[in-house]
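Engineer: Output the structure for:
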Amino acid sequence: MTISLSILFLLFCYELPLIGFAVQSHIADIYHEPSETVERSGIYIIGIDVETLNNMESKQAVRDQLTNEHKDVLTITEINNSMSYTNKNRTLLSWFGLNAKSPKEKMREDLREYFGKEEQRLTDYFHNDHATGNSAGLAILLTELIINGTFQNHIPIAVTGAINGKGEVTAVGGIKEKIQIAEKSGFQFMIIPSENGKEAETFQKELHANIRILDVNQVDEAVKQINYLNDIYK
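Structural biologist: Here you go, the predicted structure:
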């Protein structure tokens, strides 16, 4: 009896977090105004606003509601059981402190490793509630190099990409939505990770986007591309 009750209790604890997720029906990616990392740096972070909606009947219903709220919807995803259980498992792990480091925390460590220290500007950025994932890593690193006098930039450039402590640029999510945002915002150039290159090419054709996309593997490649653009378009 004790064993049975213990098993039932554990099952209840496992299913409890799903109650809150059960009503979630859709996730919407929404346009977010690109932000310049530092005034006159010309480096712009491309982020996406994400909104979870409950008990919506269809994607069209979601679009209609958000449009009425004057939100520019990019994509809508219907939440399935797999996504619900993934979120639930993350919640359970967080309860016990077993979650892996968040992308934001990992980015902070990688930037600190690359520079050998953490500048006050980086500390301020990570205390910002809008700093979430790791896709701003490349933009932040490039900005620090500009501030440190490594190179200069005078052209508005949309930048997305994660980095590691060695300065390698790694893949990020939401490439389709970020291309849409950069295009809507009027950017002529966008730098992305080479790992996202093929999907970016596909989405660019699908969206009929005119923006010029440059993919890089290393921070040094990004600096080289920016220097080249500045020489051509100065």
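Engineer: For the rest of this, base every contact and every neighbour count on C-alpha atoms.
Structural biologist: Fine.
Engineer: residues touching I163, list them.
Structural biologist: The neighbourhood of I163, defined by C-alpha atoms under 8 Å, 6 or more residues apart in numbering, consists of 107, 110-111, 134, 137-138, 169-170.
Engineer: secondary structure element for the residue sitting nearest the centre point of the chain?
Structural biologist: Per C-alpha atoms, centre = their mean, the C-alpha nearest to the average position across the chain is that of S135, at 4.5 Å. When secondary structure is defined by DSSP states H and E, S135 falls outside every helix and strand.
Engineer: Let's see this one next, to set against the first:
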Amino acid sequence: MNIEIEMKNKNLPFMATILLYLTQLILYLAGLISGTVFVKFLLFMSVMFVIFLFVIRNIVISKRAFVYSTILSSLLLIYELPLTLFGENDYLVTRYSEPEELIKGTSIYLLSVKIDHLSNVNNEHEIRAMYNDNQRVYDVVPGTNFKFYKDKNSSIFEFIGLYKSEVEKSFENVTTYLKTNNHAIDEFFARDENVGSSAGLALVLSSFIDQGKFQNNVPIAVTGAISKIGEVKKVGGIKEKIQIANEGEFSFMIIPIGNLTEANEVKERLNLSIKIIGVRDVDEAIKIIKKYN
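Structural biologist: Below you'll find the model as predicted:
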């Protein structure tokens, strides 16, 4: 019995480290503390373990659990350190991005939204004053700790090769579906500023028109990710993309069927005239384009 209690006590520092870390993580994700406070706590915990190990160095007790706890707290500190880049007054700004006809003569226009991450600003009014009329700001949204933590983890996993970015996944899906190389598409995916996968459908349609598989003479705004078998997947930023397409004076816009309900709500709320068409796959998008030609 005494042996069991002693073994449990030996694991106590390690278990306490995990419990304290998870408690602080929950407080951070709930927005009750900032990333800086979270990281400072981990630093304090690591320093205290180091000091404690120094104090007990001459005492005849098992130090293994304390050594493991020191190593764990130090690794957690290193892993969570990037959170200090996100402050309490961080905002995400969505703004206008010019529709792009990636392959000239196809009349298929990619829609994208510019997203700025701003720190150390006081309020939305101050942010909007930083932009001129040509930049056309749509939304100013306070950043959440949950989003910052998700982005931080994705960046780390991507850096060490455990996660593929949305751009990499999109490139694989597009090239797999097309079964051929396209110089314009390769150049597009080589751009540093690319994020997300919403250009997939427009890239495939542009390539097919360029190959002569069908024709299009009607300017059409397109957004949508695709799978390797040509299914059209839901995308983000649909509200901003509809506004961009409408401001670009497009008569038609093709989007994923999964975004159609939200798109129609936006269209009605903003009283827009653009015709929005939802599609399930590439073949359906091609039929729609042929119809309007």
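Engineer: Got a TM-score for the two of them?
Structural biologist: Here the TM-score of the superposed chains, computed with TM-score structural alignment, normalised by the length of the first structure as the reference length, equals 0.91; 228 aligned residues with a C-alpha RMSD of 1.7 Å.
Engineer: With neighbour count as extra columns, can I get the contacts of I163 of the first structure in TSV?
Structural biologist: TSV is the format used below for those (neighbours: other C-alpha atoms under 10 Å):
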residue	neighbour count
M107	24
D110	21
L111	24
N134	23
G137	27
L138	30
V169	27
T170	22
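Engineer: Identify the residue nearest A245 of the second structure in space, chain neighbours excluded?
Structural biologist: Taking C-alpha to C-alpha, 6 or more residues apart in numbering as the measure, A245 of the second structure lies nearest to A221, with 6.2 Å between them; neighbours along the chain are not counted.
Engineer: if I look at that neighbour, how far off is E193 of the second structure?
Structural biologist: According to C-alpha to C-alpha, to the nearest Å, A221 of the second structure stands 20 Å off from E193 of the second structure.
Engineer: helix or strand right after the helix ranked longest in the second structure?
Structural biologist: Across the second structure, the helix with the greatest residue count (assigned by DSSP state H) is helix 2-29. Following helix 2-29 of the second structure in sequence order, the next helix or strand is helix 35-55 (DSSP H and E).
Engineer: name the helices or strands packed onto that next one?
Structural biologist: Applying 3 or more C-alpha pairs under 8 Å, 6 or more residues apart in numbering; DSSP states H and E, one finds that helix 35-55 of the second structure contacts helix 2-29, helix 64-80.
Engineer: hey, which of those helices is tucked in deepest?
Structural biologist: helix 64-80 (a mean of 18; mean count of other C-alpha atoms under 10 Å).
Engineer: In the first structure, point out the residues matching the very next helix or strand once past it.
Structural biologist: Counting by DSSP H and E, the next helix or strand C-terminal to helix 64-80 of the second structure is strand 91-95. Alignment of strand 91-95 of the second structure against the first structure: residues 26-30, by TM-score structural alignment.
Engineer: and the counterpart of Y138 of the second structure in the first structure, how many neighbours does it have?
Structural biologist: For Y138 of the second structure, the equivalent position in the first structure is taken to be L74, counting by TM-score structural alignment. Here the number of neighbours of L74 of the first structure (other C-alpha atoms under 10 Å) works out to 17.
Engineer: now L74 of the first structure, what's its secondary structure?
Structural biologist: Under DSSP: H, G, I helix; E, B strand; the rest coil, the three-state class of L74 of the first structure is strand.
Engineer: isn't it right up against I48?
Structural biologist: No. Counting by C-alpha atoms under 8 Å, I48 is not a contact partner of L74 of the first structure; they are 9.2 Å apart.
Engineer: Any chance you could list residues touching both of the two?
Structural biologist: Between them, L74 of the first structure and I48 share these contacting residues under C-alpha under 8 Å, 6+ apart: 29-31, 177.
Engineer: By neighbour count, which of those residues wins?
Structural biologist: Ranked by neighbour count under the definition other C-alpha under 10 Å, the shared contacts of L74 and I48 of the first structure are headed by Y31 with 23 neighbours.
Engineer: I'd say it and T75 touch.
Structural biologist: No. Counting by C-alpha under 8 Å, Y31 of the first structure sits too far from T75 to count as a contact (9.6 Å).
Engineer: Let me see the ranges of the helices in the first structure.
Structural biologist: Taking DSSP H as the criterion, the first structure carries its helices at 2-22, 59-68, 81-95, 103-115, 120-126, 137-147, 175-184, 197-207, 219-232.
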